[in-house]
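# Here is a sequence together with a model predicted from it:
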Amino acid sequence: MLTDRPVLTDRPAVSLDDYTERARAVLPPDVWDYVAGGSAAEVTLAANRRGLDRVAVLPRVLRGVGAADLRTRLLGRPYAMPVGVAPMAYQRLLHPDGELALAAAAGAAGVPYVASTLASTPIEQIAGAGAEIWFQLYWLRERAMVRDLLDRVVAAGCRALMLTVDVPVLGRHPRDLRNAFRLPADVVAANLPDGRAALAHAGAPGVAAVAASFAPALRWADLAWLREQVDLPLVVKGVLDPRDAVEAVRVGADAVVVSNHGGRQLDGAPASITMLPEVLDAVGDRCQVLVDSGIRSGTDVLRALALGASGVLIGRPLLWALAVGGQPAARDALALLAAELTDALTLAGCPDPAAAGELRTVEVR
């Protein structure tokens, strides 16, 4: 774990990218690679950025719009902006306060925090950090463990359940293999019995401890069973093919997240933003559609909204802020994102996030 961290600058960050470089300077190289890396040749990791940059938004003018109001509704609940904190494992690897700090920052920003099954803090503690919590579920081999997790999620007062469906096995991460990356002894999967995923994650030595816990043959019937177990909004995360989005809605999903897992699973899969329009066309207004993977700015959020998304999940930039300065830096990063999105919507002639869906987009090569 990191304790004493040098202060790199007293200048405030002016973009989320500022946190990226500052985090790189304070983190051990193997931890940096663990978070920053993707699977295999990292083709999909790079595609996420290229895909977003190809989306140009046509602004409207002379519409009498003042500063945009970011308030929105996700899964039927009001939030301060159409952004959620993506589920990310082992946040105590980045800062001793880990999930508690990032959840508190989300609460201050008025956005949902998605707690991971592989969080390094128990869900009961995260739920008391001040944010509305959605719980992200990895399907475990032992259904009794799934049932136990569901009971804890409900008891903790979580507002939604998000099933990640793109991890039948963990992607192979060459950076972690080269670094022989291992989690420190005090960073464990706190929601699993005995932290049974504590040895490693994402292709590192000892990954069998994680892989042995996951069910590799998840089926639509399992999703239907899950829908029957919990009276919470159900989100299916990790959808790229429109046919899967349609099936998720048929089984009872309230929302889907168009996602390639931040480029950490199947390398060569398309950018999430590239598949977003097809998924939206397929499901229509039958469920909300969110998108993640590569979101780095308010302009990126505007791009997603203009294509029709209800909102986005943002991940790595908030981990970098967490690494740099714990809860205060993560809170500042979310405030910066809100300021950027306010500017982007206002400049595009949109009074609110819903109006962004009326904008035209152009693909730029």
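All right, it came through fine. All of these numbers come straight from a predicted model, not from anything done at the bench. Numbering: from 1, shown residues only.

# Going by C-alpha atoms from here, please, whenever you check contacts or count neighbours.
OK.

# didn't residue 103 look like it was pressed against residue 123?
No. Applying C-alpha atoms under 8 Å as the test, residue 103 and residue 123 come out as separate, 11.0 Å apart.

# And the helices in the stretch 251-365 of the chain?
Using DSSP state H, counting those that start in this stretch, the helices of the stretch 251-365 of the chain run over 272-283, 298-307, 316-347, 353-356.

# wait, which of these is closest to residue 110?
Distance to residue 110, taken as C-alpha to C-alpha, is lowest for helix 316-347 among the helices of the stretch 251-365 of the chain, at 9.6 Å.

# Can you work out which other helices and strands pack against that closest one?
With contacts taken as 3 or more C-alpha pairs under 8 Å, 6 or more residues apart in numbering; DSSP states H and E, helix 316-347 sits against helix 16-26, helix 98-109, helix 298-307.

# mind checking which of the helices of the stretch 251-365 of the chain is nearest residue 23?
That would be helix 316-347 among those, by C-alpha to C-alpha, at 5.2 Å.

# how far does that closest one sit from the chain's center?
Offset of helix 316-347 from its chain centre (C-alpha atoms, centre = their mean, to the nearest Å): 14 Å.

# List the buried residues of it.
Buried positions in helix 316-347, judged by neighbour count with 16 or more other C-alpha atoms under 10 Å: 316-327, 329-338, 340-347.

# before we move on, what about stretch 75-95?
Those would be 75, 79-95, for stretch 75-95 by 16+ other C-alpha under 10 Å.

# Kindly report the same for stretch 169-179.
169-177.

# would you list those in TSV and tack on distance to residue 276?
Below are the buried residues of stretch 169-179 laid out as TSV (distance: C-alpha to C-alpha, whole Å):
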residue	distance to residue 276
169	24
170	24
171	22
172	25
173	26
174	28
175	29
176	30
177	32
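
# quick check, nearest of these to residue 21?
residue 175 (18.4 Å).

# here's the one I want to compare it with:
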Amino acid sequence: MSAAGPESGACPPVCAADVERLAAARVPAEVWDFVAGGSGDESVQAANRAALDRVRLLPRILSGTGEADLSGPLLGSTAAMPAVVAPMAYQRLLHPDGELAAARAAAKAQVPYTICTLSSFPLEDIAAIGGTTWFQLYWSRDRGQVLDLVRRAEGAGCEALVVTVDVPVMGRRLRDMRNGFALPRSVTAANFGAEPLTATHTRQAGASAVATHTGLAFDPALGWGDLAWLRENTTLPLVLKGVLDPRDAARAAELGAAAVVVSNHGGRQFAGAVASITALPSVVDAVAGRCEVLLDSGIRSGTDVLRALACGADGVMYGRPVLWGLAADGEAGAGLVLDLLRTELQEALLLSGCPDLAAARGLAAVLG
């Protein structure tokens, strides 16, 4: 990876944390805060990591296999590993090629890429990269605009709609507020056409311009009736992202959701939320096989993916590390973190005696 620089004599990155350090040195401090920060005191981010580290697995032995098959279905498509690139906004903040570079990396890695409503390239341009794409939907105050985005996603060949359900308002992200963070004029919400100077670009002391824009644009009153309406207006599989309570998971399955994503938004929304992996087993029990279950928030390694599988997940969403890779070295950097995840997962499967993903889901997990 060129980000390390052969002239520096440094070892190339061998894990996501190495890429994180490279990325932090390459982007402006306030952009790094926007990517890295969480809501409130950021304790939910710490809880995600601590909870994942507490999950310890009982490896099996003498499996009789010298290789592991990482591939499997996610919403009907076969992925090379049980991971989806999570929806993340405004990726041109990290690299000029933004979402286009990240989508190319995902396509090469043969994993789905989730296009964000707030992408900084139009969704059609990102989907045209190829590979499997899903479209993440924030619920606009204008239902006509919601339907327009859905039709565009359908027309572009997206294979699922990921409805984010944990952002009635944006959580108080104190780093952004202290920085008075606003987007540079070169970065816009490209799915909404030519943008003049808007709330996203207007600095205000003690406030996040991105949060101001979210409050103006998106409906805080999203409810189950809206999701039922959406179900009636598209044939695409629906994925609900931001589910933690098993009662909500059960209701999503009853509504016909194809999947739920157990997520606390990477610690960026409710500052008192439970760690995602802590909520995972009860959600898996509640849906009882009626829909797929993905885990989001805090995944940093192949061992984390194995932990999620052993706790009942069908796969994971992989977020911030892809942004780190993008910031460090564009498409090559994003591709590197996906390659590292695959390598780590393959090793974790072999070391735990699992020839495939089904065996991984049969591992016993204990709290260490």
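Done, it's in. Quick caveat, the model's predicted, so the values are computed rather than measured.

# And the TM-score between these chains?
TM-score of the superposed chains, computed with TM-score structural alignment, normalised by the length of structure 1, equals 0.96; 360 aligned residues with a C-alpha RMSD of 1.7 Å.

# contacting residues for the residue mapped onto residue 242 of structure 1 from structure 2?
Aligned counterpart of residue 242 of structure 1 in structure 2: residue 246 (TM-score structural alignment). Listed by C-alpha atoms under 8 Å, 6 or more residues apart in numbering, the contact set of residue 246 of structure 2 reads 279, 282-287.

# Filter those down to the buried ones, PyMOL style.
The following PyMOL line selects those of those that are buried, judged by 16+ other C-alpha under 10 Å:
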select buried, resi 279+282+283+284+286+287
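
# Can you check which part of structure 2 stretch 300-312 of structure 1 sits on?
Using TM-score structural alignment, the residues of structure 2 aligned to stretch 300-312 of structure 1 are 304-316.

# Can you tell me the centre-most residue of structure 2?
residue 86 (2.2 Å; C-alpha atoms, centre = their mean).

# is it true that that one touches residue 106?
No. With contact defined as C-alpha under 8 Å, residue 86 of structure 2 does not count as touching residue 106 (10.7 Å).

# shared neighbours, these two?
residue 113.

# re the thing from before, got CSV for the helices and strands packed on helix 316-347 of structure 1, with distance to residue 56 of structure 1 and mean neighbour count too?
Compiled in CSV, those are given as follows (distance: least, C-alpha to C-alpha, whole Å; neighbours: other C-alpha atoms under 10 Å):
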stretch, distance to residue 56 of structure 1, mean neighbour count
helix 16-26, 20, 18
helix 98-109, 27, 25
helix 298-307, 7, 24
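
# Let me have those helices in TSV, adding distance to residue 261 of structure 1 as columns.
TSV is the format used below for those (distance: least, C-alpha to C-alpha, whole Å):
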stretch	distance to residue 261 of structure 1
helix 16-26	19
helix 98-109	19
helix 298-307	16
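
# what about those, which gets the closest to residue 250 of structure 1?
helix 298-307 (23.1 Å).

# What is the mean deviation of the closest one from its aligned residues in structure 2?
Following the fit onto structure 2, the mean deviation recorded for helix 298-307 of structure 1 is 0.3 Å by mean C-alpha distance after the TM-score superposition for structure 1.

# got the angle for that helix vs helix 16-26?
130 degrees (axes from the mean of the first three to the mean of the last three C-alpha atoms, to 10 degrees).

# Residue in structure 2 paired with residue 222 of structure 1?
Under the alignment (TM-score structural alignment), residue 222 of structure 1 pairs with residue 226 of structure 2.

# For my notes, confirm that match occurs in a strand.
No. Applying DSSP: H, G, I helix; E, B strand; the rest coil, one finds residue 226 of structure 2 to be helix, outside a strand.

# burial of it, as a residue count?
By the criterion of other C-alpha atoms under 10 Å, residue 226 of structure 2 has 13 neighbours.

# right, and the helix or strand after the helix or strand harbouring residue 53 of structure 2?
Element membership of residue 53 of structure 2, judged by DSSP states H and E, is helix 43-54. Going down the chain from helix 43-54 of structure 2, the next helix or strand is strand 55-58, by DSSP H and E.

# By how much does that following strand deviate from structure 1 on average?
Relative to structure 1, strand 55-58 of structure 2 is 0.5 Å off (mean C-alpha distance after the TM-score superposition for structure 1).

# which residues in structure 1 does that strand match up with?
With TM-score structural alignment as the criterion, strand 55-58 of structure 2 aligns to 55-58.

# measure residue 108 of structure 1 to residue 332 of structure 1 for me?
From residue 108 of structure 1 over to residue 332 of structure 1 the distance is 10 Å, taken as C-alpha to C-alpha, to the nearest Å.

# correct me, but residue 348 of structure 2 touches residue 304?
No. Residue 348 of structure 2 is beyond contact range of residue 304, at 9.4 Å (criterion: C-alpha under 8 Å).

# and residue 153 of structure 1, how many residues sit next to it?
Number of residues near residue 153 of structure 1 (other C-alpha under 10 Å) recorded here: 24.

# how far away is it from residue 163 of structure 1?
Residue 153 of structure 1 is 13 Å from residue 163 of structure 1, by C-alpha to C-alpha.

# Ok, residue 155 of structure 1 next?
The value you get for residue 155 of structure 1 to residue 163 of structure 1, if C-alpha to C-alpha is used, is 18 Å.

# Between those two, point out the one with more neighbours.
Ranked by neighbour count (other C-alpha under 10 Å), residue 155 of structure 1 and residue 163 place residue 163 first, with 22 against 12.

# List the contacts of the residue lying farthest from the centre of structure 1.
Distance from the centre of structure 1 peaks at residue 62, with 35.4 Å (C-alpha atoms, centre = their mean). By C-alpha under 8 Å, 6+ apart, the residues touching residue 62 of structure 1 are residue 349.

# do you know which of the helices of the stretch 251-365 of structure 1 lies nearest residue 149 of structure 1?
Of those, nearest to residue 149 of structure 1 by C-alpha to C-alpha is helix 316-347, at 24.7 Å.
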